[in-house]
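Participant: My questions concern the predicted model and sequence given below.
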Amino acid sequence: MIVKETKALRIAYGETLVELGAQREDIVVLDADLAHATTTYLFGEKYKERFFNVGIAEQNMMGVAAGLAITGFTPIASTFAIFGTGRAYEQVRNTICYPKLNVKLALTHSGVTVGEDGGSHQSIEDISLMRGIPNMTVIVPCDAIQMKKALIAAVNMEGPVYLRVARPPSPVFTDENESFEIGKANVMKDGKDVAIFATGLMVYEALTAAEELAKQGIDAAVVNVHTIKPIDKDVIVSMARKTKKIISVEEHSVIGGLGSAIAEVLSEEKPVKLKRIGVQDLFGQSGTPDQLLEHYGLTSANIMKTAKAMLK
């Protein structure tokens, strides 16, 4: 695995918005008074007439986005993930998803890596909330390169999309030429002993764990599940048949997220042993991103420990 640089996904998001704004006049961007944090201000500086700061009014922002979609625009709405999926849940459900409007939610500062803002701001149930709504597509990019691909794919498809965007600088390690298709996971490394399914920032940790496991004679596959909904059932079943042992890794509660989605597929298609690594039905807390990842076991070391325990 080659790390090209470190770059925050939210920075890549803002830069890609500017590029898309030049290509498509139907794209409009909304923010709930957090434009510098979400980086939508980059779009606002370039295309003032297509940028709307609705203030600290996330529920209203979803209604405005719905109205813009009805009139033919492609609205992209941003705020922190905890506010966009939690505070505005009813508006997302009834105003955007129920009529299947073409609104994209690019919500940043997701998971425990929000850091010092603490448990009140750390969304560890947002994937569960969004994937439970009919008509909603849920995408979780793993690095800055994939963030760009994901946003482009989202605006090119019709219907509601939730893009989960991480806050901190993180390794850029995916290939710019690698395909990105909504609903199709990327097998980053094949293997026969155990399959590690990861999403978001945890993909890098999974690849790091697989490299170290290889040194110990353990052949671990790594699958980048960038789309949580629709989940790639084919790759889950294929890896289950090959390895008989599955690990899921997510910066999210183990309830309702990637691990739950994989468990649903396995229970119906190919029951095998599954271990879910994530936040174990707890709230977040204040700390640096690295401290919190260590505290909740969201590290390559814990992935390695889990894999070795499963193989005993």
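Facilitator: Right, received. Where do you want to start?
Participant: okay, CA-based contacts and neighbour counts for the rest of this
Facilitator: Noted.
Participant: Name the next helix or strand downstream of the strand or helix carrying Ile76, please.
Facilitator: Element membership of Ile76, judged by DSSP states H and E, is strand 74-78. Later in the chain than strand 74-78, the nearest helix or strand by DSSP H and E is helix 81-82.
Participant: mind listing what's buried in the following helix or strand past that following helix?
Facilitator: Next helix or strand after helix 81-82 toward the C-terminus (DSSP H and E): helix 89-91. Using 16 or more other C-alpha atoms under 10 Å as the test for burial, helix 89-91 gives 89, 91.
Participant: ok, second structure coming up, stack it against the first:
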Amino acid sequence: MLLTVLTKYTEKHLNRQHGVQEEEALPSQVLFLQYVIQTLEDDFQVTLRRRFLQKSIAKSVLSCDQHFSNVRNVIEWLVNAVKLSFSDVTEDHLGTAVLPVTDLRRNRVQSVVCLLQRMLSIAVEVDKSPTLSSNKIADIMFPIFLSIPKRSQRETLFNSLESSLLRAKVITIMFDHSCESMPSQPLPLSLAKILYFLKHSTLLLEYQASSGDWQRWDEMLHLLCLLFLSYQRILTEHLRTAVTERINLIIQEVKPQQTQHDDISTQDVELHLNAFCNRVTQLQGEVLPPTLQRRISVLRTLLNMAKSQNRSASVHEEHPPS
């Protein structure tokens, strides 16, 4: 019942806008959406504490195993809201511009984006396997992501994602799609895979500015940094584990599970960064601009920081304090 009402709301207010009356109604629409998400969230937390998520409202409406069509709807609403938040005018049902989009309206629509992202985050967590759920959602989001023409819209979609597991999966699929070649042995998400993407991927996205080629490489480095940060959070917060079991791992202070593919050296980092710089310089026929150099510096710092942390953790395990 709850999602049925929400579906009618979104079909009316997020797919197309209808002028002044809709402008005046937007605050109440946002409040209604807040009520829906808060109801889902409160029930989710209560049933989680009771270890009874299978009886939660979220399970009955946002389960990727049982009600994936509802999750598809949330994804569609989310993308429409992201596009609307960057639109200069609203349109009627025929696509005719009827009303300028004010800053206040844009802020309210961005609030809707955050609320819908919360729904997706719940959808990732409510079933037994967050990994499988995020994979299903990412498979739907990826082609939609490719169709988004503006970088600002893509960044809003990624930056507003609550689920690090889902963000990492969408970015991984995107880089897999744009790899010039695939490794002889498939790599799991790891530091080695991030380095592989750096050396072999080229984003296949649309750009509108004359500086599109530089924007492509800049966005690629930005997404690699996002992928790195998402991966680190997946490890440290045990996000691949079912939410009902995750709290026990945190209480017991279980260490993140590193793999052999996370064992990278400073030489590995520099080798792949240099390969990226050489590739971009050859393709562009120009030296790297300062903005791109700063992105490279940030990624180098992140990778070296992770390398140092992994090495410290290994030493601690081999020689625990007495």
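Facilitator: Alright, I've got the coordinates. The model shown is predicted, which means the values in this text are computed figures rather than measured ones.
Participant: Send over the TM-score of the superposed chains.
Facilitator: Here the TM-score for the pair of chains, by TM-score structural alignment, normalised by the length of structure 1, is 0.31; 163 aligned residues with a C-alpha RMSD of 6.2 Å.
Participant: coming back round to it: which elements pack onto the strand holding Ile76 of structure 1?
Facilitator: With contacts taken as 3 or more C-alpha pairs under 8 Å, 6 or more residues apart in numbering; DSSP states H and E, strand 74-78 of structure 1 sits against strand 27-31, helix 58-70, strand 104-107.
Participant: contacting residues around Glu45 of structure 1?
Facilitator: By C-alpha atoms under 8 Å, 6 or more residues apart in numbering, Glu45 of structure 1 lies in contact with nothing.
Participant: Swap in 10 Å and give it another go.
Facilitator: The contact partners of Glu45 of structure 1, by C-alpha atoms under 10 Å, 6 or more residues apart in numbering, come to 18, 51.
Participant: now swap in Leu166 of structure 2 and tell me
Facilitator: Contacts of Leu166 of structure 2 by C-alpha under 10 Å, 6+ apart are 120-121, 124, 130-131, 133-138, 141, 158, 172, 230, 234.
Participant: Looking at the residues you listed, which one is closest to Lys59 of structure 2?
Facilitator: Val124 (10.6 Å; C-alpha to C-alpha).
Participant: all helices of the stretch 101-250 of structure 2, in order?
Facilitator: In the stretch 101-250 of structure 2, the helices defined using DSSP state H, counting those that start in this stretch lie at 103-125, 130-147, 151-159, 164-177, 191-200, 212-236, 243-251.
Participant: export those helices to a markdown table and tack on distance to Glu24 of structure 2?
Facilitator: A markdown table is the format used below for these (distance: least, C-alpha to C-alpha, whole Å):
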| stretch | distance to Glu24 of structure 2 |
| --- | --- |
| helix 103-125 | 10 |
| helix 130-147 | 30 |
| helix 151-159 | 25 |
| helix 164-177 | 34 |
| helix 191-200 | 46 |
| helix 212-236 | 37 |
| helix 243-251 | 40 |
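Participant: Name the nearest residue to Lys169 of structure 2, ignoring sequence neighbours.
Facilitator: Once flanking residues are discounted, Lys169 of structure 2 sits nearest to Ala138: 6.2 Å by C-alpha to C-alpha, 6 or more residues apart in numbering.
Participant: host element of the residue lying closest to Lys233 of structure 1 once chain neighbours are set aside?
Facilitator: Of all residues not flanking Lys233 of structure 1 in the chain, Val265 sits nearest, at 6.5 Å (C-alpha to C-alpha, 6+ apart). In this structure, Val265 of structure 1 sits in helix 258-269 according to DSSP H and E.
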